[in-house]
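Sequence and predicted structure are below.
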Amino acid sequence: MNDPKTHPAKAFRAAILHSLANPTDVGLEDSYQYFEDGILVVADGHIVSVGYAEDILPTLDASIEVVEFKDKLITPGFIDTHIHYPQTGMIAAYGEQLLDWLNNYTFPEEKRFADTDYAREVAIQFLDELARNGTTTALVFGTVHKASVDEFFQEAEKRNLRMIAGKVLMDRNAPEDLTDTPESGYEDSKSLIEKWHNKGRLLYAVTPRFAPTSTSEQLRLAGKLLKEYPDVYMHTHLSENLQEIEWVKSLFPDSKNYLDVYDQHNLLSSRSVFAHGIHLCEGECTRLQETDSAIAFCPTSNLFLGSGLFPLAEMEAKGIKVGMGTDVGAGTSFSLLQTMSEAYKVLQLQGKKLHPLKSLYQATLGGAKALSLDHMIGNFESGKEADFVVLDLHATQLMKFRIEHAHSLEDKLFVLMTLGDDRTVCDTFSYGQSIYSTHHV
């Protein structure tokens, strides 16, 4: 692992854009900073300063290298608040809704992760793909196999990434060779927490797959882990599919609603992230807000599996934290740019608008807030960790042509989000160091 302290301060010059706050709360004008000709100064893996080149350049020590990116835009690294690394190998699997999709595609693929070598191979592919798409932080599902998470963390540590992951807990309603027990799930999770949580930039998430695949006893022990390690995360699924919701009702007849299953087992907190949350009732929304729990909005997979349209505006109006997730492999792209494009369409289908500055917020600072990491990542405030991405506004002939006809920042940003993909990312930096580049930096 590279030690950033062995690298001198460096300055990066390009157009620079980052979010300062949620546009919904403060209005568009006060929600961001944009420097058409900007400088980002980085040292020891952290942001030193950001501003206009004409203001910062005269203050820089002559020894500081200035790297210039022409026709490029620097933004904070993207933050993916829900993704499955073991599903990399079955992304773009045809023609099912959630429950059949799990049984026909997901479970057979996840069985392969009993093989440590395979888990390592996929972890490498997965992390390379994130970097190619400008994603520097993700909240990640492993499989039920303890080794799958070990391999993931080992590879993430080599790249010095700010990653959160966990072993899946699943003791029923799944193939026998993909289940654990309440006790083994608890012990394996405990062992992984002791080994990896807060090691470097790595963090652990207690990860019940979803209510139908865990018994009440397993969920109780998940709650016990959260009490024993109060700064770990809890990551699961919630109200993605109507058939799934009915199944939960039949399995947990004493619960008021789907969220209440988790609530009864003490799984709601400011570090709890629930993927999807499409079909929530008033009581569930109230409890999410009261406990400062977050939802991961996964538009690409919600459309792909026909799950429904996430009511972003309503969730925010209720004071619920929302991040954005690709949900690979039901999501069909690792690119948060493409995910932003799908989010726009999901809102359009509900008669709502999603402003490009709001989209950028959701994929950066909003994601950091959803993960309770906004004191460390998400924008370019001085002292934050230096995770950032360099985007090429001329990545394709069509983008170049369209950008030349764009007359405002908002217009350029919308083009970037609508036409952009992994080709748009030319450099990704984690903790101040390049982890992906299409050229030599």
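It's in.

From here on, just use CA atoms for contacts and neighbour counts.
Noted.

so the most centrally placed residue in the chain is in which element?
Nearest residue to the geometric centre of the chain (C-alpha atoms, centre = their mean): Asp80, 1.3 Å. In this assignment (DSSP states H and E), Asp80 forms part of strand 78-84.

who touches that strand?
Here strand 78-84 makes contact (C-alpha atoms under 8 Å, 6 or more residues apart in numbering) with 134-142, 273, 275, 296, 298, 323-329, 336, 363-364, 367-368, 370-371, 378, 388-389.

quick one: it to chain centroid distance?
Mean-position distance between strand 78-84 and its chain equals 2 Å (C-alpha atoms, centre = their mean, to the nearest Å).

in the stretch 101-250 of the chain, which spans are helices?
Taking DSSP state H, counting those that start in this stretch as the criterion, the stretch 101-250 of the chain carries its helices at 107-111, 116-132, 146-158, 182-196, 216-228, 242-251.

If you could redo that for the stretch 301-441 of the chain, that was the one I meant.
Counting by DSSP H, counting those that start in this stretch, the helices of the stretch 301-441 of the chain are 312-317, 336-348, 356-363, 365-370, 397-404, 409-419.

out of those, nearest to Phe126?
In terms of C-alpha to C-alpha, the element of the helices of the stretch 301-441 of the chain nearest to Phe126 is helix 336-348, at 14.4 Å.

Next one for the comparison:
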Amino acid sequence: MSIATPLHLRAYRASLLHFHADPAFAEHAYCWHEDGLLLVDGDKIHAAGDYAQLAPLLAEGTNVVDYRGKLIMPGFIDTHLHFPQTDMIASPAPGLLPWLETYTFPTERQFADPAHGREVAEFFLDELLRCGTTTAMVYCTVHKESVDAFFEASEARGLRMVAGKILMDRNCPDFLADTAEGGARDSEDLIKKWHKHGRSLYAITPRFAPTSTDTQLRLAGELAQAYPDTFIQTHVSENPDECRWVQSLFPASRSYLDVYDSVGLLRQRTMLGHCIWFDERDFARMAESGAAVAVCPTSNLFLGSGLFDFEGADAASVTLSLASDVGAGTSFSMFHTMNEAYKVARMKGSYLPAARMFYLATLGAARSMRLEGSIGNFTPGLEADFIVVDLQATPLLARRSAECNNLEELLFALALLGDDRAIGATYSGGRLVHQRAGMT
């Protein structure tokens, strides 16, 4: 094995976990090194394996950061959340549509102010990193300024982020409405400015079908065709009232999903939030198109929208990921998201092993975004985004972890009992971007 010079190589000793397959479909889906060594060269992964095998290959004088007793794994990837909704998280409402009208739209109005957008973006990114999330697919507002504010803040930290300006030209307050042509023009300007600039990637972002005219959706589809390596993100089949509303607005469409499919918005790198009220044909079309689901259990439970059908999605081989959906989601923590995903699956009559939940929050999310060649595990050459998990972070987590008999039990305890306190440190592109107070 070739080892870089001590000037560039950094080494981290801890237990290591990363995935190379979905545990639901592969017997040997992960790599686990109880005493492991992660080697980082600049901003890329150099190697990951057993300490006993890699340590003798290190050049003399290489500094080894000692995180023994802790767990290093790839940074979490959150595939659906709204940075402008940070300040309205935990706002009460009887359902999705009144929640939008009462809280979301008035809050998003403030993002015409670039200074406000930048301040919220800074706090939002602080929260993500504090919770161990190194990549996210993010909704901004209708304002171009909100996208600029977000990417300026994320690029200053060297983060791999995907974001886009919301498209919304009807069924919303006048102060948030764009136009079909203006929204498409603004989106194209932002694509040219930010897509593949540094570690930034752009997502074409209709809010959801009811707030876009046929013309706006068609123009979004044309943008997606003109820029095929961009992302697409929107909401679908979240709430029964919303589904009935879409049926009345688009009577020619077979289903809510068909609205997007008919205008060219269903393809690889399309991330659809929720997908709760799908039938078999919807799931089959998702798998055929290469589009992916962002499963948002905390927001679905908070708004009473419904329970995601993991078994139905798996039967159709649909690509899945987990997402916090802040601010309808009630926590930035992917541990909390896993916790609720497990309960949603149980209430729906299925079971999510802990290993699969961690896969869906790391490599599974990267694959759903078609970014597995950049992030998601510790394959040499991938971007060095990783977290240090402290299994002693709380007295209860420490006590339960000490009683675990195998890796599955340990991961399950972490998913059900962990929170932001369990993230000791977060690294992005090989750089330390968050360290918990008292962590050395």
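Arrived safely. Note that this is a predicted model, so its numbers are computed, not measured.

Matching the residue nearest to the centre of the first structure against the second structure, which residue comes up?
Mapped onto the second structure by TM-score structural alignment, Asp80 of the first structure lines up with Asp78.

quick one: that match from Leu322 of the second structure, how far?
Here the criterion is C-alpha to C-alpha, to the nearest Å. By it, Asp78 of the second structure lies 6 Å from Leu322 of the second structure.

Aligned counterpart of Ser214 of the first structure in the second structure, please.
Using TM-score structural alignment, the partner of Ser214 of the first structure in the second structure is Ser212.

my guess is that match contacts Cys172, does it?
No - using C-alpha atoms under 8 Å, Ser212 of the second structure makes no contact with Cys172, being 9.5 Å away.

out of the two, which sits in the more crowded spot?
Each of Ser212 of the second structure and Cys172 has its neighbours counted (other C-alpha atoms under 10 Å); Ser212 has more, 23 against 16.

mind listing what that one touches?
Leu167, Met168, Asp169, Arg170, Asn171, Ala180, Pro206.

Report the contact partners of Asp387 of the first structure.
Here Asp387 of the first structure is in contact with Pro76, Gly77, Thr136, Ile377, Thr428, Phe429, Ser430, Tyr431, Gly432 (criterion: C-alpha under 8 Å, 6+ apart).

Give me the aligned partner of it over in the second structure.
Aligned partner of Asp387 of the first structure by TM-score structural alignment: Asp385.

now Phe274 of the first structure
In the second structure, Phe274 of the first structure lands on Leu272 (TM-score structural alignment).

hang on, that match in a strand?
Yes - assessed by DSSP: H, G, I helix; E, B strand; the rest coil, Leu272 of the second structure belongs to a strand.

What count of nearby residues applies to Phe124 of the second structure?
Neighbour tally, Phe124 of the second structure, other C-alpha under 10 Å: 23.

Asp325 of the second structure versus Ala203 of the second structure, what's the distance?
16 Å.

Matching Asp231 of the first structure against the second structure, which residue comes up?
By TM-score structural alignment, Asp231 of the first structure lines up with Asp229.

Skipping adjacent residues, who's closest to its match in space?
Closest residue to Asp229 of the second structure apart from its sequence neighbours, by C-alpha to C-alpha, 6 or more residues apart in numbering: Arg269 at 7.7 Å.

Tell me how many other residues surround the one you found.
Using other C-alpha under 10 Å, Arg269 of the second structure is surrounded by 23 other residues.
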